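Engineer: What shape does this take:
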Amino acid sequence: MAPILGYWKIKGLVQPTRLLLEYLGEEYEERLYERNEGDAWRNEKFKLGLEFPNLPYYIDGDVKLTQSMAIIRYIADKHNMLGGSGKERAEITMLEGAVSDIRSGVSRIAYNKDFETLKVDFLNKLPEMLKMFEDRLCHKTYLNGDRVTHPDFMLYDALDVVLYMDRKCLDAFPKLVCFKKRIENIPQINEYLRSSKYIEWPLQGWQATFGGGDHPPK
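Structural biologist: As a prediction, the model looks like this:
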């Protein structure tokens, strides 16, 4: 039986995990909860055998996980992608945190009614964060070298999101532009992005001031 990935029908916290699963070619079933299916989730929440019931969840046989980072790390570990040495494992963990600083920074302000005001401060700080990744990619194909690791998909998702906030935010970072295209050109990812499985929108929950609603901005 294929593993089950359960989440709202949004990008949100689980998009990097979807990208990783597609890259690996691992069979999985998505349980997508629509905007009006809050009751459906609440009815199932305590019946799935989850120790800490929440969305997203991932059920792989007797492994039943919640928390997005636990899920993506579990899948990466199954495929020996967490690093071969203590140093490499620590660097991958560091990269997770560095990318999360960007993505969680968006989420922290996305639901605020004063988003447009808060966005100014976020975008002022964004170049400093992006430059660290730009510098790391100067002599690397991917964040950890020549091999794809799950923080690459986390960064791809974060870049996709901030570009909706400011279409010019990567103009000063050619390595990041190339990195984003490189991820999109991976055959498995390219196929996924063009498939009906791909969720373009919303980026956040439907109620979010930024990244919410049913359709992307024109």
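
Engineer: make it CA atoms for all contacts and neighbour counts henceforth
Structural biologist: Will do.

Engineer: what about the strands in this structure?
Structural biologist: 4-8, 29-33, 57-60, 63-66 (DSSP state E).

Engineer: now these in a markdown table, with distance to Tyr142?
Structural biologist: Formatted as a markdown table, the strands of the chain follow (distance: least, CA to CA, whole Å):
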| stretch | distance to Tyr142 |
| --- | --- |
| strand 4-8 | 26 |
| strand 29-33 | 28 |
| strand 57-60 | 26 |
| strand 63-66 | 27 |
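
Engineer: Against which helices or strands is the longest helix anywhere in the chain packed?
Structural biologist: Taking DSSP state H as the criterion, the chain has its longest helix at helix 86-110. Counting contacts by 3 or more CA pairs under 8 Å, 6 or more residues apart in numbering; DSSP states H and E, helix 86-110 is packed against helix 115-136, helix 150-165.

Engineer: Could you also give me the structure for this second sequence? I'd like to compare it with the first:
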Amino acid sequence: MIEGALGDLRNGVSRIAHNEKIEELQSEFSGDKPHLQHSKPLHLDPMFYEALDVLHYVEPTCLAAFLKLSQFMHRVEDVPNTKAYMESDRIIKWPPNRW
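Structural biologist: So this is what the prediction gives:
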């Protein structure tokens, strides 16, 4: 079971970390919308945020060169309900969900 979880973690992070076009793909996908598919956040936004956040656990500066991805993360963090949850004592920072 642990072996499977570790494999999932490695594969998920690898898909993002080794994709040199990740910011370009995200921009093409979302266009000028502030969130992935809409002007308002949908269920996909926290999922993508979480994948990027896991990269921060591995290397805190890994997205520094990717302005649009960093801005996306800040927009998700600034959604009022998300912000309240992230500032509460209910948040579980580690281990990341499903990683």
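
Engineer: Send over the TM-score of the superposed chains.
Structural biologist: Superposed pair, TM-score by TM-score structural alignment, normalised by the length of structure 2: 0.73. Supporting alignment: 92 aligned residues with a CA RMSD of 2.8 Å.

Engineer: follow-up on the earlier one: CSV for the strands of structure 1, including distance to Asn43 of structure 1 and mean neighbour count?
Structural biologist: Listed next are the strands of structure 1 as CSV, based on distance: least, CA to CA, whole Å; neighbours: other CA atoms under 10 Å:
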stretch, distance to Asn43 of structure 1, mean neighbour count
strand 4-8, 14, 21
strand 29-33, 12, 15
strand 57-60, 15, 21
strand 63-66, 17, 18
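
Engineer: nearest to Asn185 of structure 1, of the ones you listed?
Structural biologist: strand 29-33 (23.7 Å; CA to CA).

Engineer: what's the matching range in structure 2 for that closest one?
Structural biologist: Mapped onto structure 2 using TM-score structural alignment, strand 29-33 of structure 1 covers no residues at all.

Engineer: now that strand, how far from the centre of its chain.
Structural biologist: 16 Å (CA atoms, centre = their mean, to the nearest Å).

Engineer: Over in structure 2, find the residue span stretch 57-74 of structure 1 aligns onto.
Structural biologist: Against structure 2, stretch 57-74 of structure 1 falls on no residues (TM-score structural alignment).

Engineer: Indicate which one of the strands of structure 1 is closest to Thr17 of structure 1.
Structural biologist: strand 4-8 (9.2 Å).

Engineer: my guess is Pro46 of structure 2 meets Val76, correct?
Structural biologist: Yes: using CA atoms under 8 Å, Pro46 of structure 2 is in contact with Val76, at 6.9 Å.

Engineer: distance of the residue minimising distance to the centre of structure 2 from Ala84 of structure 2?
Structural biologist: By CA atoms, centre = their mean, structure 2 has its centre lying nearest to Tyr49, at 2.2 Å. According to CA to CA, to the nearest Å, Tyr49 of structure 2 and Ala84 of structure 2 sit 16 Å apart.

Engineer: returning to what we had before: the strands of structure 1: which one's closest to Pro187 of structure 1?
Structural biologist: Between the strands of structure 1, strand 29-33 lies closest to Pro187 of structure 1; by CA to CA that is 20.6 Å.

Engineer: relative to strand 4-8, how tilted is that closest one?
Structural biologist: 20 degrees (axes from the mean of the first three to the mean of the last three CA atoms, to 10 degrees).

Engineer: Counting by contacts, list what strand 29-33 of structure 1 packs against.
Structural biologist: strand 4-8.

Engineer: residue range for the strand it packs on in structure 2?
Structural biologist: Alignment of strand 4-8 of structure 1 against structure 2: no match, by TM-score structural alignment.

Engineer: How far away from the center of its chain is that strand?
Structural biologist: With CA atoms, centre = their mean, you get 14 Å for strand 4-8 of structure 1.
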